[in-house]
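> sequence-free structure coming up:
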């Protein structure tokens, strides 16, 4: 069966705010349900391994509750990218959460793993702040993965709307554009996802399941 690797942040502090952050659990749980319903296997990796900090769990989200109940052991002991073989995966999915803004861009082993999955014919995906991990993914020929491709992510306007423009270490939309991405987006917090030559990205949490659907379509 096809296999998707969810990449998770290991960063748990929201700058100097005193607030906790981590990977945004619904942005994994809802896509995971889409993949599962299509017969895909699911695995996890994180920047430093072990138990990744979590954010975004809300009462009444039964999909997320079921996901956590069935994957607790895997989430408690995630491997690091340097221990994994890219040949084992058909896609890598960078999950969001504000923590990604601090550790995804400099996660060299994770970026190398994503580039190898892509160059073997797989799909690279990300949603919301997850595309922070794409900023420094470089292909063998030295080209940034996002260069010349349609890409979406949490927008500068959305960051401003949640009051964190001066907290995050950089503006994600601007960083992707600087790498040559053709940044594309919808209105704040509306579902929006785009696929371009096996690169699939979504704008915000509402787009997470759609990203999974597009990943599956890219490999169909």
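Thanks, I have it. Keep in mind the model is a prediction, meaning the values are calculated, not measured.
> Please count neighbours and contacts with C-alpha atoms only from this point.
Will do.
> So what's the residue count around residue 171?
Residue 171 sits with 19 neighbouring residues when counted by other Cα atoms under 10 Å.
> Would you map the strands across the protein?
Along the chain, the segments classed as strands by DSSP state E run 3-8, 23-24, 41-46, 54-55, 91-94, 123-127, 150-151, 182-183, 193-196, 199-202.
> so which of those strands gets nearest residue 174?
Residue 174 sits nearest to strand 182-183 of all those, at 8.8 Å, using Cα to Cα.
> Which residue lies closest in space to the residue nearest to the spatial centre of the chain, excluding its sequence neighbours?
The centroid of the chain falls nearest to residue 94 when counting by Cα atoms, centre = their mean (2.0 Å). With Cα to Cα, 6 or more residues apart in numbering as the measure, residue 126 is the residue that lies nearest to residue 94, at 4.3 Å, once sequence neighbours are left out.
> want to compare, so here's the second one:
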């Protein structure tokens, strides 16, 4: 009896070992280059070779690339003409940018990107189009790029385009001659955001992305300026701005049948998601976030929202909400220039008492605090 039990145990052990080894081999084959891993083409602008100030957005590329990389996706980086593209270094101190540059082979890819013509000879499961100012200059107009994008549209493969990236889609047509974006829910960097944040370049733009999408019959949907939004219409995924990029990449993974690995949101992403939550559910959510997990947020991003949002508000309700958020951010971001901005904003909003309150508070918080004469004369 004992011999039978020992024999059974040995057989079971051998069986389990075989299952485990086969499972490990399968997992390895589906995650490594050359195996059955799914492959995403990441399309970026090459216009930075003409004008470095009008290039792809490095942070958008980095955030989305790292999400694909961590989910064991094979990646190619593609530009219209191929070859090297400039790589900015002004954000090298940001942890995820450092990871991208030091712990992946992405820099080698950026030193020798595939051309759209080369990429058209390869198989991809999905396309991800990165934004940045450069995207409006070359992606919609390069013939090889347009032909290549069209193959994804005709094949019904998932396409994600973020920020200015949807500009690449405005002239893509289906077999019947209709525009690919026609009657689809579509999002991009908005008309308002372009005119608010791209003033130094907008006169150079050959097109405004939202305007051209709407001309082609797209049903444009969006969040407030600076806040995240991802639109989904069948296999088309579009995202509004840089703080929407990570979620767009994960949404593309879902469209590919892949469950994204859990992660902590990037700080800029988390900061704007917090603002979106505060706009819809009340500013107390900023208090809770600062109380429990302040390290997850970037105070500079919160402050930037406080600086820009009120002038972009259109309705009285929006203006009231933006004043509340601006003031709440000021409780945690203490800086004389931000205090000056709050005082001036309350004066412009017709609330002189609030302006006086924040002036007195600033004098207590900051040594030798004073206002520009143009503002102090209004107090």
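Looks like it arrived, so ask away. These numbers were taken from a predicted model, which means no experiment stands behind them.
> still on that earlier bit, alignment lookup: the residue nearest to residue 94 of structure 1 to structure 2.
Under the alignment defined by TM-score structural alignment, residue 126 of structure 1 is paired with residue 161 of structure 2.
> dump the residue contacts of that match.
By Cα atoms under 8 Å, 6 or more residues apart in numbering, residue 161 of structure 2 lies in contact with 128-131, 188, 237-239.
> Any buried residues in stretch 117-129 of structure 1, and which?
With burial defined by 16 or more other Cα atoms under 10 Å, the residues of stretch 117-129 of structure 1 counted as buried are 117-118, 122-129.
> What of stretch 339-356 of structure 2?
By neighbour count, with 16+ other Cα under 10 Å as the criterion, the buried positions of stretch 339-356 of structure 2 are 339-347, 349, 352, 354-356.
> repeat for stretch 136-152 of structure 1
Judged by neighbour count using 16+ other Cα under 10 Å, the buried positions of stretch 136-152 of structure 1 are 136-139, 144-147, 149-152.
> What's the match for residue 148 of structure 1 in structure 2?
With TM-score structural alignment as the criterion, residue 148 of structure 1 pairs with residue 183.
> Please name the residues that touch its match.
The neighbours of residue 183 of structure 2, taking Cα under 8 Å, 6+ apart as the test, are 217-219.
> Output the buried residues of stretch 117-129 of structure 1 in TSV; the columns should cover distance to residue 67 of structure 1.
Shown next, in TSV, are the buried residues of stretch 117-129 of structure 1 (distance: Cα to Cα, whole Å):
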residue	distance to residue 67 of structure 1
117	25
118	27
122	24
123	23
124	22
125	20
126	19
127	18
128	19
129	21
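> Pick out whichever of these sits closest to residue 103 of structure 1.
residue 129 (11.3 Å).
> Look up how far residue 99 of structure 1 lies from the closest one.
Distance check for residue 129 of structure 1 against residue 99 of structure 1: by Cα to Cα, to the nearest Å, it reads 8 Å.
> before we move on, what about residue 35 of structure 1?
If you measure residue 35 of structure 1 against residue 99 of structure 1 using Cα to Cα, the figure is 24 Å.
> And for residue 5 of structure 1?
When distances are taken as Cα to Cα, residue 5 of structure 1 and residue 99 of structure 1 turn out to be 18 Å apart.
> The two: which has the busier surroundings?
Set side by side, residue 5 of structure 1 and residue 99 show more neighbours around residue 99, with 29 against 21, by other Cα under 10 Å.
> Quick check, that one in contact with residue 13.
Yes - under the criterion of Cα atoms under 8 Å, residue 99 of structure 1 lies in contact with residue 13, with a separation of 6.9 Å.
> for the nearest residue to residue 63 of structure 2 once chain neighbours are set aside, what are its contacts?
Ranked by Cα to Cα, 6+ apart and with sequence neighbours excluded, the top spatial neighbour of residue 63 of structure 2 is residue 246, at 5.9 Å. By Cα under 8 Å, 6+ apart, the contact set of residue 246 of structure 2 is 60, 63-64, 67, 269.
> closest to residue 119 of structure 2 among those residues?
Each of the contacts of residue 246 of structure 2 was checked against residue 119 of structure 2 using Cα to Cα; the closest is residue 64, at 19.1 Å.
> Show me what that closest one aligns to in structure 1.
With TM-score structural alignment as the criterion, residue 64 of structure 2 lines up with residue 31 in structure 1.
> Can you tell me what sits against the longest helix along structure 1?
Among the elements of structure 1 assigned as helix by DSSP state H, the one spanning the most residues is helix 62-76. Around helix 62-76 of structure 1, the neighbours that count as contacts under Cα under 8 Å, 6+ apart are 25-26, 29-30, 32-33, 43-44, 50-52, 57.
> Just among these, which is most surrounded?
Using other Cα under 10 Å as the neighbour definition, these reach their maximum at residue 26, which records 27 neighbours.
> Now do that residue against residue 127 of structure 1, distance only.
Between residue 26 of structure 1 and residue 127 of structure 1 the distance is 11 Å, computed by Cα to Cα.
> residues shared between the contacts of the two?
Residues touching both residue 26 of structure 1 and residue 127 (Cα under 8 Å, 6+ apart) are residue 205.
> circling back: tell me the residues that contact both of residue 99 and residue 13 of structure 1, please.
21-22.
> Can you tell me how far residue 144 of structure 2 is from residue 197 of structure 2?
As defined by Cα to Cα, residue 144 of structure 2 lies at a distance of 31 Å from residue 197 of structure 2.
> any chance of the contacts of residue 161 of structure 2 in JSON lines, plus distance to residue 101 of structure 2?
Listed next are the contacts of residue 161 of structure 2 as JSON lines, based on distance: Cα to Cα, whole Å:
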{"residue": "128", "distance to residue 101 of structure 2": "20"}
{"residue": "129", "distance to residue 101 of structure 2": "20"}
{"residue": "130", "distance to residue 101 of structure 2": "17"}
{"residue": "131", "distance to residue 101 of structure 2": "19"}
{"residue": "188", "distance to residue 101 of structure 2": "27"}
{"residue": "237", "distance to residue 101 of structure 2": "27"}
{"residue": "238", "distance to residue 101 of structure 2": "26"}
{"residue": "239", "distance to residue 101 of structure 2": "25"}
